[in-house]
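>>> pasting the structure only:
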């Protein structure tokens, strides 16, 4: 089952089905998937909290003061905000590169494990068919 997006990480939580007769290799694959999902959720929650905080600070620091209540500028233009976005991305470039590298390795590991589970299931089917 897939749930609604988390308000901070923007990721949808996944609840994996646990079969009654789940074999140990299938359980290990499911647990690894859950661990990768949790790692990803933790990263994006932390990253997005930082982004939201820094964006608020940037807006507050770059809005001109209101001369009279309600007449001042309330938001920044897209061009003005692009300065923040570029600065934030440049500042976090190494973090994103590290995240992407780790994300790829974790997913390659999951694909390899999924193949192991598939081969196990094929062997089980072949053994049950031959009996």
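On my side now, so go ahead. Model, not experiment: these values are computed from the prediction.

>>> switch to C-alpha atoms for all contacts and neighbour counts from now on
Noted.

>>> Go ahead and report the secondary structure state at the spatially most central residue of the chain.
For the chain, the residue nearest the mean C-alpha position is residue 40 (4.1 Å; CA atoms, centre = their mean). For residue 40, the assignment made with DSSP: H, G, I helix; E, B strand; the rest coil gives helix.

>>> same thing with residue 74?
coil.

>>> Now do the helix or strand where residue 79 lies: which elements does it pack against?
Residue 79 is part of helix 78-91, with elements assigned from DSSP states H and E. If contacts are counted by 3 or more CA pairs under 8 Å, 6 or more residues apart in numbering; DSSP states H and E, helix 78-91 sits against helix 24-62.

>>> this is the other structure I want to compare:
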């Protein structure tokens, strides 16, 4: 049974990372004393049963990384620009002055970023669909094995 975990939100991107429990652990560092690695291959069968499954897990992580990178960059630039707008106001600015300046800033930000967000959305959708297709291939590749197991129990 898989138990993926959801981590706390990133303070800048505001995305909650998913911690997958089905990712193979990194190989333990080994001291090589022999010209041929005697422990090169794990004697236990791999948890990843096929190429599609490995590709799906890598692509799933790529999708998460793409989202994290985009929103981290976008929110960092947004906060920097917002602070610059607030810093440009005279010291005696009223709350209404700040509200008007921020309102104009938000409007300009949305216009400025629309092409970038559209491009990100296009990439995200393509990666997500590819991920769904790979997940379906993984399930489909497991189907005959699951069918065989269920007939053995009877």
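Arrived safely, thanks for sending. None of these values were measured; they are calculated from a predicted model.

>>> quick one: TM-score?
Put the two chains on top of each other and the TM-score (TM-score structural alignment, normalised by the length of the first structure) is 0.84; 124 aligned residues with a CA RMSD of 2.0 Å.

>>> and for the helix holding residue 79 of the first structure, what are the contacting residues?
Helix 78-91 of the first structure has contacts (CA atoms under 8 Å, 6 or more residues apart in numbering) with 51, 55, 58.

>>> redo that, cut-off 10 Å
The contact list for helix 78-91 of the first structure, computed with CA atoms under 10 Å, 6 or more residues apart in numbering, reads 50-51, 54-55, 58-59, 62, 75-76, 92-93, 95-96.

>>> Can you flag the buried ones in the residues you listed?
The neighbour-count criterion (16 or more other CA atoms under 10 Å) marks 51, 55, 59 among the contacts of helix 78-91 of the first structure as buried.

>>> Check the gap between the first one and residue 88 of the first structure for me.
Applying CA to CA, to the nearest Å, the value for residue 51 of the first structure to residue 88 of the first structure is 8 Å.

>>> cool, the last one as well?
Here the distance between residue 59 of the first structure and residue 88 of the first structure works out to 13 Å (CA to CA).

>>> residue contacts, residue 10 of the second structure?
Each residue near residue 10 of the second structure by CA under 10 Å, 6+ apart is listed here: 16-17, 68, 72.

>>> tell me which of those is nearest to residue 148 of the second structure?
Minimum distance to residue 148 of the second structure across the contacts of residue 10 of the second structure is 36.2 Å, recorded for residue 17 (CA to CA).

>>> Quick check: closest non-adjacent residue to the equivalent of that closest one over in the first structure.
Residue correspondence to the first structure (TM-score structural alignment): residue 17 of the second structure is matched to residue 13. Spatial nearest neighbour of residue 13 of the first structure, excluding adjacent residues (CA to CA, 6 or more residues apart in numbering): residue 3 at 5.3 Å.
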